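> have a look; sequence and predicted model below, questions after that.
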Amino acid sequence: MTYQVMLGAPTETIESTLTAGFEELADSQIVSVHRSSKEIIDTVPKLPNLDVVLIHEELGPLPVLDIIRELSRSHPQLAVILLVEEVLPDTFNQAMEAGARGVLATSATVEELSARISTAADWSRTLRRHLEAASLDIPVSGSRGSVVALSGSKGGIGTTTTAIQLAMVAAKAKRSVCLVDLDLQSGDVPSFMDLTHRRSIVDLAEVADNISAAMLSDTLYVHPDGIHILLAPGEGERGEDMTASAARQILGALRSRYEVVIVDCGAYLTEASAMAVELADTAIVVVSPDLPAIRGGQRLVAMWERLQVRKKDEVTALLTRHSRKNEIQPDFVRKLLGTPLFKHVIPANYRALEEATNTGDPLRISDDGLRKAFRLVADEVGLLVTRASETEEPNSDDQKTGGKKTSLSGLLKKDST
């Protein structure tokens, strides 16, 4: 997402210099320019997604350090950078004490401008997300969360039940968990958990490029057992509004806020469910011990591979409704599917799920063996322990600026010739 920057430039010459510098940056955008401290203070509250304010030392009528103090006091999540002709030790110390996030010389190169803006903007967004989360009870994990996508080889074999139970087990282990119902046309999570909610994942599709904690808070259902739930739309036809791009953005937003994101993809392939499978750290195909289910799993995994969504050896099968009396046993399932198979299985004890299903209380499972099976699978998936934080390697400054070494003062000289 593009960083949003406000400029405080006392003259048109300084404005044109800074604007020329930002034209070199692919990841930053000037959203407003102001000639006075009053304009800046009045405009900042109107730009909730503003990341950085870049203020020239000659901006008035308020002394520039007073402007920085006021912005830091009123908008602590906003990064302010002071632009000066020369970075002196006293100037730097005074600016930092006033609350600035950095001091930049007008002679700085475009690469230095890019680095300073991106660092400050990243800090601003992180702090803003934490402040929003604290006020709206939206967890922020502080690391890249784990996404687990479950897809059924056919309907009615326990995919939704498994997704809910895995989420419950993870929440009981004190993980921050979001359960996403991505079975867009016939999601059954509300029935299994006895809940109603006016919002669904489709409501986030139109704002997927800029999802805030406030938007999530309004859309998610918070279950008493600690799980946050993002539901499928109540009207199945609305599922067509969920594009692959929107699914990517939404899951990315959830991954940054929760330790565990469990996605119920249903038994039908859509753009959104394919994106979830592609992004998932763990992709699970749920099968029962019967040939129609196994063949359905074969077709689904083969389709993922043809569409370059996910390779077969990167998919793990989970066997439900297992019994030693079944004609089809785990080894045969593994051989037919040609994918890895979880060591643990979900036993065939339908009666033990009746009370939980009929009351909408997933915890009311009457069989200890079945509860244990879900815990073992959750442990095997890695839901009970905190994963090491994963980080993406940022682009280099040369990539952001095309490798050019132009200074802001150099641009000013060009404008004057």
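Thanks, I have the structure now.
> from here on, just use CA atoms for contacts and neighbour counts.
OK.
> helix/strand/coil for A253?
helix (DSSP: H, G, I helix; E, B strand; the rest coil).
> and it, how close does it get to L166?
21 Å (CA to CA, to the nearest Å).
> neighbour count winner among those two?
Counted by other CA atoms under 10 Å, A253 and L166 do not tie: L166 has more neighbours, with 25 against 19.
> name the helix or strand for the residue lying closest to that one once chain neighbours are set aside, please.
Counting by CA to CA, 6 or more residues apart in numbering, L166 lies nearest to A378, which is 5.7 Å off, once chain neighbours are set aside. In the assignment (DSSP states H and E), A378 maps to helix 368-381.
> buried sites along that helix?
Neighbour-count burial for helix 368-381 flags L370, R371, F374, R375, L376, V377, A378, D379, V381 (criterion: 16 or more other CA atoms under 10 Å).
> again, but for stretch 174-189
175-189.
> start and end of that stretch, how far apart?
21 Å.
> contacts for it, please.
Contacts of stretch 174-189 with the rest of the structure, by CA atoms under 8 Å, 6 or more residues apart in numbering, involve 139, 141, 160, 163-164, 167, 170-171, 226-233, 235-239, 254, 258-268, 272-273, 383-384, 386.
> follow-up on the earlier one: okay, the residue nearest to L166 and L319: tell me how far apart.
Taken as CA to CA, the span from A378 to L319 is 14 Å.
> mind checking how far the top helix by length along the chain is from the chain centre?
The longest helix of the chain (DSSP state H) is helix 110-136. What separates the centre of helix 110-136 from the centre of its chain is 16 Å, taken as CA atoms, centre = their mean, to the nearest Å.
> here's the one I want to compare it with:
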Amino acid sequence: MTTKVLLASADERTLERLSQVLAEADAIELVQVVREAANVEDALTRHPDVDVLVVDELIDSGRGLGVARTVGAANPLLGIVMLVDQAGPEQFAAAMESGARSVLSRTSSLAEVVSRLESVAHWVGAARSAVSADARSGRAGRVVAVAGAKGGVGASAVALLMAQSLVSSRTVGLVDFDLQSGDLAAYLGVHTRRSVVDLVDIAGEMTGRILRETSYDVPGGIRLLSAPNDGERGEEMTARAARSVVNALRYQYEVSIIDVGSHLTEATAAVLEEADVAVLVVTPDLPALRAARRTLAMWERLVVRQRSAVRVLLNRQHRRNEVTESLAAKIVESRVDATVPDGGSPFESAMNTASVAAASGPAHTAAAKFAAAVVGPVDDGPVDAVEEAYAEVAGRGRRRARGNDAGQSAVELPVAFAVALMVLLLAGQGLVWGTGYLLARNAAHEGARTVGLQAWGPSTPGAARADALDELSGRWRSAATVDVSPSDVTVHVVAPTVVPGVRLTSSVSAPVQREH
């Protein structure tokens, strides 16, 4: 496996020497050289598969440690190596505080460079595997995008009813991505100042805390991330920022309902691509049905979403309508997955008084059934992702063991099996501990950031402790402790062990950086 490296340095001699050294390494590929700190994020965007970033401490007028800290916060699964004049204990400690994984001196030999970079790359691979397994285990929340075939078909109302029906059993986020004319805030009677567009400039640093600060609590349990009050600001949203918002929502809420409106842009196309489920809302009238057919065809042509991967919902259906469900399916040229009946004057009154989330009726019941079918059953606590990955590796090891050397003696086989099992146990335990260290580091930095943003007072330790613990979940959070002082924040995370009586603790301290 090739380790992909990005080198950031403004010194030509350093660039020339390291480029020559890396060219001699068989398993290392230098994908790009960056001479300015401002271009590092762009390079990472162009090369998302980079494993290791080597940062010269002299870049950006000697602020290389700050560059490493900023990039590491935005890309926690990227391995960062600091390039220094002399690799001593002080330099190593400073690099660790900035989020780097290792240190290289400018005069390092080829063998040393390869060893350090491959070691960091192995850590990156283990961390990314753990995160991927976490997503496969079902912990990543479901994202449902709701679009309208044309304006006025009730896509926003359907999105709201779906979100309202799920809050009793899940954490739910409702996002108004109809950036020019979205009005979910008015439907809920909420006055907003912040909107989803405010996340564009910090798309690379998206965290759960930022989402909480930008969204609003709505009576009933929904968390609303609204559209901008000024529709022209919708042009600020980019496809990259939209993807960052969707990915952040997955790990903040168990279910996220996103209303993308009826107008297709690069940003809404990105949301439709990233969503787990896409719903197209249509009403039983010919203009809306023809618009739905054109929309599905356009999504296919632009490779946004295949027709078969879109759920069509017939809204405001009534038995007196001339257009039946079967006729609607023929016109749209796609199966109608569900219908929501016309709520009549009671529903219209609830919409006008911003009380639709608290009301009830046949439309609410139908939307709730559809939402339950789309989202699926509640997950009753998945197995820890790292343990799943370890169990999968252990299972493969056992299958390989059964197929090897069937004719060996009965004495050699148990010994070989015991040695292999011990190696697997140690490897799995090391992976679990490394994951705990990564989580503790992120939590410590979040707590230190909270302390640095406000004057020290009686409430500061509690706020910092809460923000730090918000970065943890499940068994990591329940066994974690946080120590807060005016100068630093220390997080202690207890890693699960396979050996009874053994306690592995990952403790990470983050210094408080006061912002003036």
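Arrived safely. Only a predicted model underlies this, so the values are computations on that prediction, with no experimental measurement involved.
> TM-score for these two?
Scored against TM-score structural alignment, normalised by the length of structure 1, the superposed chains reach a TM-score of 0.67; 337 aligned residues with a CA RMSD of 4.2 Å.
> hmm, back to that, restricted to helices, list the buried residues of stretch 174-189 of structure 1.
Checking these against DSSP H, those in helices are V189.
> going along the chain, name the strands of the stretch 201-350 of structure 1.
Secondary structure of the stretch 201-350 of structure 1, counting by DSSP state E, counting those that start in this stretch: strands at 221-222, 228-230, 260-264, 282-287, 315-319.
> er, the stretch 1-150 of structure 1 actually
Going by DSSP E, counting those that start in this stretch, the stretch 1-150 of structure 1 shows strands at 3-8, 28-34, 52-56, 79-84, 102-105, 146-152.
> select, out of these, the one closest to R334 of structure 1.
Taking CA to CA, strand 146-152 is the member of the strands of the stretch 1-150 of structure 1 nearest to R334 of structure 1, at 15.8 Å.
> host element of the closest residue to A130 of structure 2 other than its chain neighbours?
Of all residues not flanking A130 of structure 2 in the chain, V386 sits nearest, at 5.6 Å (CA to CA, 6+ apart). Element membership of V386 of structure 2 [criterion: DSSP H and E] is helix 385-403.
> ok, residues contacting that helix?
A130, V131, A133, D134, S137, F417, A420, L421, L424, G428, L431, V432.
> what's the counterpart of E412 of structure 2 in structure 1?
If you follow E412 of structure 2 across to structure 1 using TM-score structural alignment, you land on a gap.
> and E412 of structure 2, how many neighbours?
9.
> A510 of structure 2 in helix, strand or coil?
Per three-state DSSP, A510 of structure 2 ends up strand.
> please name the residues that touch it.
E97, R441, A444, H445, A448, D488, V489, T490.
> does anything pack onto the strand or helix carrying the fifth one? Which helices or strands?
What it means is A448 of structure 2. When elements are assigned from DSSP H and E, A448 of structure 2 belongs to helix 412-453. Secondary-structure packing of helix 412-453 of structure 2 (3 or more CA pairs under 8 Å, 6 or more residues apart in numbering; DSSP states H and E): helix 110-136, helix 385-403, helix 460-470, strand 488-495, strand 504-511.
> run the angle between the third one and strand 488-495 for me.
Computed with axes from the mean of the first three to the mean of the last three CA atoms, to 10 degrees, the direction of helix 460-470 of structure 2 lies at 40 degrees from that of strand 488-495.
> quick one: buried residues of the helix or strand following helix 460-470 of structure 2?
Going down the chain from helix 460-470 of structure 2, the next helix or strand is helix 474-478, by DSSP H and E. Neighbour counts using 16+ other CA under 10 Å place W476, R477 of helix 474-478 of structure 2 among the buried residues.
> which is the next helix or strand following helix 474-478 of structure 2?
Counting by DSSP H and E, what follows helix 474-478 of structure 2 is strand 481-484.
> not counting its neighbours along the chain, what's nearest E278 of structure 1?
Excluding the flanking residues, the one nearest E278 of structure 1 by CA to CA, 6+ apart is V309, at 5.2 Å.
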